[in-house]
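*Asks:* next input, structure requested:
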Amino acid sequence: MKRQYEKTTQYFAALMLGVLLTLGSVAQAANNQGFGDVAGDTNALGNSNIFVLNSSGVLTLVKTAWLTADGTPITSTTTVPAGTQVDFMIYVNNKSDLQIDDVTIRDTLDLLFSYNAPDDIRVDNAVVECALTACTVIEQQAIYDAAILVGAGTDAVSGVDSVSYTGTSVNVGNANEANAQQNAAANSVLAVVFTVTVQ
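*Replies:* Coordinates of the predicted model:
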């Protein structure tokens, strides 16, 4: 049994890193100013004001895990018995004042994790952004508590919703599969939750 626990721990730690994020349009900071002239005379038409736009920089995916039975958070090095159900939550903290269009998330599960089929992928984008770039444990709990209450999408690839389960991959967005487009609302957290059983 000890060997099984050690093996489970090893794969549990590895899976926590196996998530990919792709984004559509993420603006970079820029100063903009208009210039002109009248009949070739640049002194006859003054320059416009300088307009400054700031972006939130690179967005980061964060993956957390929770015991399905009671919602207790667990770390990537936790050892759990085979048969334990675990909720994985992946989230993006969008502190930008603008919506981020066309977000895609993919999580390919290791063979020691069995997806809780059918139709168990939930997406929530209603929680307000975290105070800082990195969310606190309390903020993560609020994100998780909200996401698990959301109705699950369908596992099938379709334009009906933004989620699907193909092969061994949980998919959100349409870059990898023909799902509906997934956006991340401004000043909010986009969270994905799904349940697996440890083999």
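
*Asks:* use CA for all of it now, contacts and neighbours both
*Replies:* Fine.

*Asks:* what helix or strand is the residue nearest in space to the middle of the chain located in?
*Replies:* In the chain, the residue lying closest to the centroid (CA atoms, centre = their mean) is residue 91, at 3.6 Å. Taking DSSP states H and E as the criterion, residue 91 maps to strand 85-94.

*Asks:* the following helix or strand past that strand packs against which elements?
*Replies:* Using DSSP H and E, the helix or strand that follows strand 85-94 in sequence is strand 104-108. Here strand 104-108 touches strand 19-22, strand 169-172, going by 3 or more CA pairs under 8 Å, 6 or more residues apart in numbering; DSSP states H and E.

*Asks:* next, format those as a markdown table and append distance to residue 190 and mean neighbour count.
*Replies:* Below are these laid out as a markdown table (distance: least, CA to CA, whole Å; neighbours: other CA atoms under 10 Å):
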| stretch | distance to residue 190 | mean neighbour count |
| --- | --- | --- |
| strand 19-22 | 12 | 15 |
| strand 169-172 | 11 | 23 |
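
*Asks:* want to put them side by side, so please do this one too:
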Amino acid sequence: MNKFIFNSCISLATTVLAATLLTTPVFAATNQALGSIAWVSADLDNSNIVTLNSQGLALIKRAFLTDGTALDAGQTPGGEETLPRGTTVRFLIYVNNPTDVAVADIRVTDTMNVASGFTFVTGSTIFNEVNVANGCVSAGDPSDLTCTAPEEAAILADVILAANKRTEAVGAPDDTMSFDGTDTVSAGGTTNTTVTANANSVWGMVFEATIN
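*Replies:* Coordinates of the predicted model:
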């Protein structure tokens, strides 16, 4: 679990918003059929070996200014960003699926720490979702599903420009994502339609909040 820490340079109050960051292992399962004729194994060769890899997915959250500047220091262990009160922060949440199989029924919930100073930007025009082709995989460590900074900037841009913008209300016709009117943004929940991360893709959503 990592946290976004932003200090208001007016009140010096610290606002905290939690997000999940996963590095997921890759597991391999091997299977082989064994053969014999009348219990003589030499008379029927064993089958080929089938190897299937399982890969967990990663849920990542990043923070940006509305001009696209990444707030890197506020989302690293022990780091923090100092921002003026009234600054609008753009949050990107994405699920990286680098596998060849689509993953259905994904559910994402983000509860903002309103008491510490976050206010959701009601009527945000970038409350969107999108599936970006080609899931991010680290060449050096396949279990590290965190996309690079340039990849995350591209994901953010794709989500913002997506034609499939969603309303904040729960219900038809586009109830994939919603805001509960208090402090929680959700996607694919019980009151929403389901969310699917397509194969070899990154699913992403964006919303904004203001630092009080």
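
*Asks:* picking up where we left off before, just want the angle from the strand holding residue 91 of the first structure to strand 104-108.
*Replies:* With axes from the mean of the first three to the mean of the last three CA atoms, to 10 degrees applied, the angle from strand 85-94 of the first structure to strand 104-108 works out at 150 degrees.

*Asks:* looks like residue 112 of the first structure contacts residue 8 (just checking).
*Replies:* Yes: because the distance of 7.2 Å satisfies CA atoms under 8 Å, residue 112 of the first structure is recorded as touching residue 8.

*Asks:* of these two, give the one with the bigger neighbour count.
*Replies:* Taking other CA atoms under 10 Å, residue 112 of the first structure and residue 8 do not tie; residue 8 has more neighbours (22 against 16).

*Asks:* now the helix or strand where residue 123 of the first structure lies on the second structure. Mean distance?
*Replies:* Assigned by DSSP H and E, residue 123 of the first structure belongs to strand 122-128. Superposed on the second structure, strand 122-128 of the first structure shows a mean distance of 1.8 Å to its aligned residues (mean CA distance after the TM-score superposition for the first structure).

*Asks:* which residues in the first structure form helices?
*Replies:* Ranges of helices within the first structure are 2-15, 137-147, based on DSSP state H.

*Asks:* what residues does the first one touch?
*Replies:* It refers to helix 2-15 of the first structure. For helix 2-15 of the first structure, the external contacting residues (CA atoms under 8 Å, 6 or more residues apart in numbering) are 76, 77, 78, 79, 80, 81, 82, 109, 110, 112, 198, 199.

*Asks:* just the buried subset of the residues you listed, written out for PyMOL, thanks.
*Replies:* Selecting only the buried entries of the contacts of helix 2-15 of the first structure in PyMOL, with 16 or more other CA atoms under 10 Å as the criterion:
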select buried, resi 76+79+80+109+110+112+198
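
*Asks:* and which of the contacts of helix 2-15 of the first structure is nearest residue 70 of the first structure?
*Replies:* Nearest to residue 70 of the first structure among the contacts of helix 2-15 of the first structure is residue 80, at 14.2 Å by CA to CA.

*Asks:* now the residue of the second structure positioned farthest from its centre: how far from residue 118 of the second structure?
*Replies:* The outermost residue of the second structure, judged against the average C-alpha position, is residue 38 (54.5 Å), by CA atoms, centre = their mean. Using CA to CA, to the nearest Å, residue 38 of the second structure is found at 73 Å from residue 118 of the second structure.

*Asks:* now do residue 194 of the second structure
*Replies:* Residue 194 of the second structure is 27 Å from residue 118 of the second structure, by CA to CA.

*Asks:* which one's more surrounded, the two?
*Replies:* Using other CA under 10 Å, the more surrounded residue of residue 194 of the second structure and residue 118 is residue 118, with 21 against 16.

*Asks:* now check the more buried one against the first structure: what is it aligned to?
*Replies:* Matched by TM-score structural alignment, residue 118 of the second structure corresponds to residue 113 in the first structure.

*Asks:* go on, residue 168 of the second structure?
*Replies:* In the first structure, the residue paired with residue 168 of the second structure is residue 155, using TM-score structural alignment.

*Asks:* what residues are up against the residue nearest to that match when sequence neighbours are not counted?
*Replies:* Take residue 155 of the first structure and drop its neighbours on the chain: the residue closest to it by CA to CA, 6 or more residues apart in numbering is residue 164, 4.2 Å away. When contacts are counted by CA under 8 Å, 6+ apart, residue 164 of the first structure touches 121, 153, 154, 155, 156, 157, 158, 170, 171, 172, 177, 179.
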